[in-house]
Each structure stands twice: as C-alpha cells, then as structure tokens.
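K.L.:
here's my sequence, what's the structure:
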Amino acid sequence: MSAGADRWPVGAGLRLSLTTLTVLPLRAGRVDRRTAALAMAWAPAVGLALGAVLAATAWGLTELGLAPLPSAAVLVALAASLTRGLHLDGLADTFDALGSYTTADRALAIMKSPEAGPLGVSAIAAVLLVDAAALSALVARHDWLVIAAGYAVGRLGITLCCARRIPAARPDGLGALVSGSVPAAACAAWALALVGLGAVASQLSGAAGPDWPGAHWVRAGSAVLLGCAVALLLVRHCVRRFGGVTGDVLGAGCELATAVALLALSAA
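P.N.:
Reported below is the predicted structural model:
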C-alpha cells in the first residue's frame, strides 16, 4: 500500500461502509479508526445507492400494476433484507435499553442482549408503519428519485451519530471505533448536499406538488432538518443516559432519521 493511500484510505473506507451497512459480501480490508471514520462519512452515499435500488424496484412494481400500498410493503421488506435488518435490530436494542429505567451499566447490558423486549418490538413496528405509509404516498405520486433521496438522508443519521465530541458508551465495539470520528464539516457538507439533491429530485420527479416558488427546496430542507434533528436528539439522550453511543444507537439513529425524512418528503 502506498504512503498516500495509507494517509487517506478512501477506497478502504467505502468498502467498509458497504460491507457494514449492506449485505454486499465485500472484503473490508483494513479496519482502524481512520478507515472507520471514512466509512461512516460515506454512509449517506451508501444510503443513496440503497435508495436507488428501492426506487427502481418501486418503478418496476408500478409498471406491473401493483398498487402503492403493497408496493410500499415490498420496499420496506426489501430495505430490511438489503441491510440484514441490522439497523432495525439496533433500534429495538436501543429502545429496550432506554425504556429500562435502570443504571447505565444495566441498560447497556440490556442493549447487548440478543432478546427483544416489547418496547423494542413496538419501536420497529412504529418505524416500519411510518416508512410504509410515506413510501405509499411517494409511490402513488411516482416520486422515484425522492425515494432515493430519503434513504440518503436516513443514512446521514449514522454520520451524525459519529460526529466529533460524541463519546462512546463502551470501550469496545463499533461505537468505540467510530464515535467522535467524523468532522462536523463533513456532516454539514452532506446535509447541504442532500438538501440540494432532495430539491432536484422533487423537481425532476414529474409529480404534481406545490406550485409556489421554492416549494421543492422547502420540502427537501424540511426532510434533512427533521431527519438530522431526530438523530441528534437521540444521541443527546443516549449520551445523557448511557454516557455515549454504541453501534446499536447508530442503527436507531438511521431508522428514525429515515422514517422522519420519508414522512417529510411525502408531504404534498
């Protein structure tokens, strides 16, 4: 490996992001804090690729004559399959721990348990219901590109959970490897880029929407702002409750940001 590649392992970071956040069987290569930081910074791009697959699937199902709601159900199931259900598992574990109302150490032990409690299961059900409802509206309007943008915004939730000054709740695991590793400038750059992407996607979708000036930008900006806000609120609560973030918290941030972003984008 060259000295330049060692200083800035962009390719290794992208491979690690893909193999961590999707089912793609790629060799992760080197795994250290610098590579992990790049992997988390790449998360929105991986989300965009995932969203593109889902958008293409939605278009195909519509062409086959499937109604919007069944199409949305297929998309929700496909999204879970393409991510190995990893983020949904993190959502359930995080909510079980948050709802335990016990000490931080005991809550972290609950989070690490392979069992899912009633609060965790309820959190998964609620998020999937919101996803399905929002996707149904987007499919009905043929907002294919907007679907892709929504999943990119959702993965920005992962990047935000790894922003600088956010500590890890444990000394080991994924949270310890990536916590506090992504510069705030990278988070801000992705947020601005996704506002532009969402606005352009909304304009190019060809679907009927608000006809007042700037409506597409407001729609996209609201999705990014609300998606980021819910992820950061979760992180703040977890830092106060557990002392930091874990890999499960990253998954929970992703799922909550995705649901909120899709809901905002589905607003007429």
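K.L.:
hey, let's count contacts and neighbours off CA atoms from now on
P.N.:
Fine.
K.L.:
off-centre distance for stretch 202-213?
P.N.:
On the basis of Cα atoms, centre = their mean, to the nearest Å, stretch 202-213 sits 25 Å off its chain's mean C-alpha point.
K.L.:
part of a helix, is L232?
P.N.:
Yes - counting by DSSP: H, G, I helix; E, B strand; the rest coil, L232 falls inside a helix.
K.L.:
quick check: it vs L256, distance?
P.N.:
10 Å (Cα to Cα, to the nearest Å).
K.L.:
so these two - more neighbours on which side?
P.N.:
L256 (27 against 18; other Cα atoms under 10 Å).
K.L.:
what residues are up against that one?
P.N.:
Each residue near L256 by Cα atoms under 8 Å, 6 or more residues apart in numbering is listed here: 127, 154, 227, 230-231.
K.L.:
tell me which element it falls in.
P.N.:
helix 247-266 (DSSP states H and E).
K.L.:
buried sites along that helix?
P.N.:
247-266 (16 or more other Cα atoms under 10 Å).
K.L.:
same thing with stretch 178-193?
P.N.:
Buried-residue list, stretch 178-193, by 16+ other Cα under 10 Å: 178-184, 187, 190-191.
K.L.:
in a markdown table, list the residues you listed along with distance to S100.
P.N.:
A markdown table is the format used below for those (distance: Cα to Cα, whole Å):
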| residue | distance to S100 |
| --- | --- |
| V178 | 25 |
| S179 | 23 |
| G180 | 26 |
| S181 | 29 |
| V182 | 30 |
| P183 | 32 |
| A184 | 32 |
| C187 | 31 |
| W190 | 34 |
| A191 | 33 |
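K.L.:
list the contacts for G221?
P.N.:
G221 sits in contact with 195, 198-199, where contact means Cα under 8 Å, 6+ apart.
K.L.:
what's the ChimeraX line that selects buried ones from those residues?
P.N.:
Restricted to buried positions by 16+ other Cα under 10 Å, the ChimeraX selection for the contacts of G221 reads:
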select :195,198,199
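K.L.:
can you flag which of the contacts of G221 belong to helices?
P.N.:
Applying DSSP state H to those, the entries found in helices are 195, 198-199.
K.L.:
any idea which of the residues you listed is the one closest to A208?
P.N.:
A199 (14.0 Å; Cα to Cα).
K.L.:
D143 versus the closest one, what's the distance?
P.N.:
A199 is 12 Å from D143, by Cα to Cα.
K.L.:
mind checking how far the closest residue to T83 other than its chain neighbours is from A104?
P.N.:
The shortest distance from T83 to any non-neighbouring residue, by Cα to Cα, 6 or more residues apart in numbering, is to T22 (4.4 Å). The gap separating T22 from A104 is 30 Å, by Cα to Cα.
K.L.:
now do A97
P.N.:
9 Å.
K.L.:
the more surrounded of the two?
P.N.:
A97 (26 against 18).
K.L.:
please give me the structure for this one as well, since I'd like to look at both together:
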Amino acid sequence: MRDAWRLAFGTFTALPVGRPEHVTAVVLGRAMLLAPTTTAPALLAWVVLGTVASTGWAPAGVVAVLAIVVTALLSRALHLDGLADLADGLTSGHDPARSLEVMRRGDTGPAGAAAVVLALLLDAACLAVLLAGALGTALAVVALVASRLACAVCARDGIPPARADGLGQGVAGTVSRAQLLGLVGAVALLAGLGVAGLSGVLGAASWSAGLGAVAVVLVTVAGAVVTRRHAVRRLGGVTGDVIGAAIEVALAAGLVAATVVVTVLPHR
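P.N.:
Have a look, this model is predicted:
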C-alpha cells in the first residue's frame, strides 16, 4: 500500500515523495483509487482562502483566483496540460492516430489554449461565489475531492489504453467496476454527511445541503464519464492526457453544480 500512496502523490501532486519500490497493476489501480486523497494540500488551502473571503479580509474574486493558482502549483498544472492536449487532439481531425500524435507534442494550439482559459474562467466565477461563505466553501471542497474520482473512472476495467505507452497504458483496466462504484458511493456518503452536519451548525437546511453535496459528487463524476466516453470513442482508449482532461472537466462541472446548490438553498 505504501507504493500506491507514493505513486498517487508522486503522480498527481508536486509534493516530494519517495519512488515506489514496486509498480504493478495492483499498485497502479490502488493509486488511482487513492487519487482523491491527493487533494488534501489544495483542500486545506481552499478552506483557508474561504475563511479569508468569508470574513471580508480579501475580495472573493481575488481569493478565487488564488485558489486556482495554488491548486495548479500543487499539481504542477498537469491536469490543465492534459485538457489542452486533449482539446488540440480532438480538434485536429477524426483520425485517431493523428489526434494522438498532436496530443504527444509539447506545444499548445488555439483549441488547447481556449479550453484551458474557458475552464479557468468558469472555475474562477464559481469559486468567487462559493468561497464567500462556509457552506459554499464546503461544497467547493466536495467538488475538488470528487474531481479526482476521474482517475478511477478512466482506469475502470473494460476501458482500453489509446497507445502502447504512457500513463494510460499503465492504469487502463486496473480499477474494477465494484471498486469504482464503492469509491463513488463512499465519497458521496461522506460529502453528504459532512455538509449536512456543517449546515446544521450554521442553521441552514441540513438535509437539503447534504443532498446537494451528493448531487455535486454525482455531477462531478458525470463530467468525468462524459469526457472519458468521448475520448474513447474518438481515440480508441485513454491516455494520461485524457485523465487530466477528465479531472478538469469534472472539477468545472462540480463547481457549477455546487454554485447552483448554494444559490437555491434557503439559507447560505
């Protein structure tokens, strides 16, 4: 299990961790399942920034951008790079081989740049609303954690790799359907109970907020599933870029859902 922890944090964060001693299909699958825990550093930063915004020490818009900057730094902007590469690949034509070749290049084209800019603008707009209050901050954190479920979504059994090398080839098919469903269910349950408890303390409608948190998790996962399905249909399988793009799309979808939940709840 130690190797799985090291692989998860070494792959998805910029934190200095030791190299795993053994990398097997089991270790890779466990690392994908552990991906939500790698948001812990960013999660703490978002809570601190949410506190700063809710107490009026800094404008919510500034805090929202800082949250995005911190998250990008902690992940080495790896997921944003995946989003850019996938956007460039999918807009290069309908030939899978050509799309994969474009994705392999290190440069970013107009489609990739537009995808990253639009995703960051959407994230910032949502976070400016969410980080202004304790309940919104909690729902933003739920979306952040749930976005890393995209790793297990893309590594689910039955999903082939798009090429014979890279991260996609290593993790494809390493997570069973039962493991994926169990993980999504556990995250949804914990999110619902946690947000319900917090909203009760704040004097809001606790069960409504709890159900809203569950909805955020499900919408976030749906964003990852849609991205993976489209990529598999166009490319024939998953790659590391597909996983990164799925994370970013899932996060944006989850933040939008969280913003809707906060807006419609009777008390913030």
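K.L.:
got a TM-score for the pair?
P.N.:
With the length set by TM-score structural alignment, normalised by the length of the first structure, the two chains reach a TM-score of 0.89; 257 aligned residues with a Cα RMSD of 1.8 Å.
K.L.:
return the subset of the buried residues of stretch 178-193 of the first structure lying in helices.
P.N.:
Using DSSP H, these in helices are 178, 184, 187, 190-191.
K.L.:
where along the stretch 51-200 of the first structure do the helices fall?
P.N.:
68-82, 86-98, 104-112, 118-140, 144-161, 173-178, 184-204 (DSSP state H, counting those that start in this stretch).
K.L.:
correct me, but L108 of the first structure touches A97?
P.N.:
Yes - in this structure, L108 of the first structure is within contact of A97 by Cα atoms under 8 Å, at 6.5 Å.
K.L.:
ok so, going back, where in the second structure does the helix holding L256 of the first structure fall?
P.N.:
Following TM-score structural alignment, the aligned partner range for helix 247-266 of the first structure in the second structure is 240-259.
K.L.:
what's the mean distance for that stretch versus the first structure?
P.N.:
In the superposition against the first structure, stretch 240-259 of the second structure averages 0.7 Å from its aligned positions (mean Cα distance after the TM-score superposition for the first structure).
K.L.:
hmm, who's touching stretch 83-96 of the first structure?
P.N.:
21-23, 80, 110-113, 116-121, 123-124, 247-255.
K.L.:
oh, I was asking about stretch 3-23 of the first structure
P.N.:
24-31, 34-40, 42-43, 46, 81-84, 86.
K.L.:
of these, buried ones?
P.N.:
Applying 16+ other Cα under 10 Å to those flags 28, 34-40, 42-43, 46, 82-84, 86 as buried.
K.L.:
residues near the equivalent of G158 of the second structure over in the first structure, how many?
P.N.:
Aligned counterpart of G158 of the second structure in the first structure: R165 (TM-score structural alignment). For R165 of the first structure, the neighbour count with other Cα under 10 Å is 13.
K.L.:
tell me, how many residues neighbour the aligned residue in the first structure for L190 of the second structure?
P.N.:
When the first structure is aligned by TM-score structural alignment, the residue opposite L190 of the second structure is L197. Look at L197 of the first structure: counted by other Cα under 10 Å, it has 22 neighbours.
K.L.:
what sits against L197 of the first structure?
P.N.:
L197 of the first structure touches 149, 220, counting by Cα under 8 Å, 6+ apart.
K.L.:
ok, now L174 of the first structure?
P.N.:
246-247 are the contacts of L174 of the first structure under Cα under 8 Å, 6+ apart.
K.L.:
quick one: the counterpart of it in the second structure from A138 of the second structure, how far?
P.N.:
Counting by TM-score structural alignment, L174 of the first structure lines up with L167 in the second structure. Between L167 of the second structure and A138 of the second structure the computed distance is 31 Å (Cα to Cα).
K.L.:
just G29 of the second structure next, same as before
P.N.:
From G29 of the second structure to A138 of the second structure the distance is 28 Å (Cα to Cα).
K.L.:
and for A213 of the second structure?
P.N.:
9 Å.
K.L.:
cool, V145 of the second structure as well?
P.N.:
11 Å.
K.L.:
my read: P160 of the second structure touches G237, true?
P.N.:
Yes - with contacts counted by Cα under 8 Å, P160 of the second structure reaches G237, the gap being 4.8 Å.
K.L.:
what about these two, which has more around it?
P.N.:
G237 (23 against 19).
K.L.:
look at the residue nearest to that one when sequence neighbours are not counted and say how many residues are nearby.
P.N.:
Nearest residue to G237 of the second structure, sequence neighbours excluded (Cα to Cα, 6+ apart): A162, at 3.9 Å. Neighbourhood size, A162 of the second structure [other Cα under 10 Å]: 23.
K.L.:
dump the residue contacts of A162 of the second structure.
P.N.:
168-169, 232, 235-239.
K.L.:
most neighbours out of the residues you listed, which is it?
P.N.:
T239 (32 neighbours).
K.L.:
which one is that one nearest to, not counting chain neighbours?
P.N.:
G168 (3.9 Å).
K.L.:
against L139 of the second structure, how distant is the one you found?
P.N.:
30 Å.
K.L.:
likewise for L218 of the second structure?
P.N.:
Relative to L139 of the second structure, and taking Cα to Cα, L218 of the second structure is found at 13 Å.
K.L.:
of those two, who's got more company?
P.N.:
Using other Cα under 10 Å, the more surrounded residue of L218 of the second structure and L139 is L139, with 31 against 22.
K.L.:
looking for the alignment partner of the more buried one in the first structure.
P.N.:
By TM-score structural alignment, L139 of the second structure lines up with V146.
K.L.:
how about G253 of the first structure, nearest residue that isn't a chain neighbour?
P.N.:
Per Cα to Cα, 6+ apart, closest to G253 of the first structure is A231, 4.8 Å.
K.L.:
now check the second structure for the residue matching the one you found.
P.N.:
Checking TM-score structural alignment: A231 of the first structure goes with A224.
K.L.:
number of residues surrounding that match?
P.N.:
A224 of the second structure: 31 neighbours (other Cα under 10 Å).
K.L.:
list the contacts of it.
P.N.:
A224 of the second structure neighbours (Cα under 8 Å, 6+ apart): 147, 149-150, 153-154, 246-247, 249-250.
K.L.:
then R156 of the second structure?
P.N.:
Applying Cα under 8 Å, 6+ apart, the residues near R156 of the second structure are 172-177, 180.
K.L.:
of those residues, which is the nearest to C126 of the second structure?
P.N.:
L180 (27.4 Å).
K.L.:
ok, that closest one touching C151?
P.N.:
No - using Cα under 8 Å, L180 of the second structure makes no contact with C151, being 9.9 Å away.
K.L.:
and stretch 100-118 of the second structure, end to end?
P.N.:
Span of stretch 100-118 of the second structure from end to end, Cα to Cα: 23 Å.
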